[in-house]
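Sharing a model prediction with you, sequence too.
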Amino acid sequence: MEVGSNLFQFKFKSEFELDRVVRGGPWSFDNQVLMLRRWQPRMTAANVKFDSMALWIQIWGAPFDMVSPKVATKIDKRMGDVVEVEKRTGQDTQHLFMRVKVALPTSKPLRRGAFLGSSDGQNTWVHFKYERLPMFCHFCEIMGHDLKNCAQHYASRKNGVEEACQYGEWLKATGGQS
């Protein structure tokens, strides 16, 4: 049911269905992000905010001895609110990357990676891949629009500056879990 401009209310038959839809996102329709929020007391069409989106982030390149939920949480706390951390057993063969679900601010650029410091003072660059990443701009790295609809890219080209895009489809995880 539509309750405002581009604002819809969904009703579910059970808490299980609601949880499956909320946790299973992000969802998209017609290449546009469908952002979902659980209803909260006192929420109205005028005060509901969609300022973050939860995405699973794969963290690649960490030294094997630093692949742990604790390290993954520490890295991703710098990006947004940690929603969930995938916990793997010591026997798991999938120690190539760590997975963390983070509520990322939609107004900030996605990060390509971060430095991971160790107890011996050495820094290691780890790179991020985003699962089920919706449309995003390869120029400014903001979710919700593409390069041809980017005001920053337009302004840059209008001023005669042709900057290369620092981001690309390589930020999207392939073959990962969702």
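Ah, there it is. Numbers count the residues shown, from 1 in each chain.

can we go C-alpha only for contacts and neighbour counts from here?
OK.

which helices and strands sit right next to the host helix or strand of Val102?
In this structure, Val102 sits in strand 97-105 according to DSSP states H and E. Packing contacts for strand 97-105, counted by 3 or more Cα pairs under 8 Å, 6 or more residues apart in numbering; DSSP states H and E, involve strand 52-60, helix 69-77, strand 81-85.

For Lys101, list the residues it contacts.
Residues in contact with Lys101 (Cα atoms under 8 Å, 6 or more residues apart in numbering) are 54-57, 82-85.

Compare those residues and tell me which has the most neighbours.
Trp56 (28 neighbours; other Cα atoms under 10 Å).

before we go on, here's another structure to hold up against the first:
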Amino acid sequence: METIHTTLATPWHPHGRISISDQSEKGYLFEFYYAIDINRVIDGNPWTFNKHILVLHRLKSGEDPLRVPLYSVNYWVQIHDLTMILMSESMARQFGALLGSFVDYDAKLVSKGFGEYIQIRVQIDIQAPL
């Protein structure tokens, strides 16, 4: 049986070590030794382990990991069949608000003239039905 460490070390490709502590029923605490590693993992979210979503939160100094509410995950969402006038950051923010909370917008696709879809990153409450 694979452990969470060996399963995640492969797709995360860390430059440094990752320490993983079992926090009982609350989950796991991942400690990264290089900022580039944590940034890549957070930016690459969502991740899964054994067909379960990993809900990640970057701890702030002094924050208790056992008291962090883990109820939301960021997803990249593509919105297709839009006219060029609807492919703006302002519309991306509105679409994001319909799905959850707007986080980011990938303007590269539109600015390069692809124009097939826009891509937005939204924070979705995983307790709520889709």
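Structure's in. What do you need? Computed from a predicted model, the values in this text were never measured in an experiment.

which residue numbers in the second structure go with the strand holding Val102 of the first structure?
The aligned range for strand 97-105 of the first structure in the second structure is 117-125, by TM-score structural alignment.

Just give me how far the matching stretch sits from the chain centre.
Counting by Cα atoms, centre = their mean, to the nearest Å, stretch 117-125 of the second structure is centred 10 Å from the centre of its parent chain.

so how far does it sit from its counterpart in the first structure?
Compared with the first structure after fitting, stretch 117-125 of the second structure deviates on average by 0.6 Å (mean Cα distance after the TM-score superposition for the first structure).

What residues does the counterpart of Ser90 of the second structure in the first structure make contact with?
When the first structure is aligned by TM-score structural alignment, Ser90 of the second structure is paired with Lys70. For Lys70 of the first structure, the contact set (Cα under 8 Å, 6+ apart) is empty.

Distance of Lys70 of the first structure relative to Glu86 of the first structure?
Separation of Lys70 of the first structure from Glu86 of the first structure (Cα to Cα, to the nearest Å): 10 Å.

joint contacts of those two?
Residues within reach of Lys70 of the first structure and of Glu86 at once, by Cα under 8 Å, 6+ apart: there are none.

Including distance to Gly4 of the first structure, could the contacts of Lys101 of the first structure go into CSV?
Below are the contacts of Lys101 of the first structure laid out as CSV (distance: Cα to Cα, whole Å):
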residue, distance to Gly4 of the first structure
Ala54, 23
Leu55, 26
Trp56, 29
Ile57, 32
Val82, 29
Val83, 28
Glu84, 31
Val85, 34
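
Quick check: of those residues, which lies closest to Val100 of the first structure?
Proximity of the contacts of Lys101 of the first structure to Val100 of the first structure was ranked by Cα to Cα; the top entry is Val85 with 4.5 Å.

Tell me the counterpart of that closest one in the second structure.
Match for Val85 of the first structure (TM-score structural alignment): Tyr105.

burial of the residue nearest to Lys87 of the first structure when sequence neighbours are not counted, as a residue count?
Once flanking residues are discounted, Lys87 of the first structure sits nearest to Pro69: 6.1 Å by Cα to Cα, 6 or more residues apart in numbering. Pro69 of the first structure: 17 surrounding residues under other Cα under 10 Å.

and what of Arg42 of the first structure?
By other Cα under 10 Å, 7 other residues sit near Arg42 of the first structure.

Work out for me the element the equivalent of it over in the second structure sits within.
Mapped onto the second structure by TM-score structural alignment, Arg42 of the first structure lines up with Glu63. Using DSSP H and E, Glu63 of the second structure sits in no helix or strand.

what sits against Glu63 of the second structure?
For Glu63 of the second structure, no contacting residues are found, by Cα under 8 Å, 6+ apart.

quick one: it and Pro69 of the second structure, what's the gap?
Taking Cα to Cα, one finds Glu63 of the second structure at 11 Å from Pro69 of the second structure.

give me every residue that touches the match of Val85 of the first structure.
So Tyr105 of the second structure contacts 89, 92-93, 118-121 (Cα under 8 Å, 6+ apart).

can you tell me how far the most centrally placed residue in the first structure sits from Lys129 of the first structure?
Among the residues of the first structure, the one closest to the centroid is Leu55, at 3.6 Å (Cα atoms, centre = their mean). Distance of Leu55 of the first structure to Lys129 of the first structure, given as Cα to Cα: 10 Å.

Gln58 of the first structure too?
Gln58 of the first structure is 5 Å from Lys129 of the first structure, by Cα to Cα.
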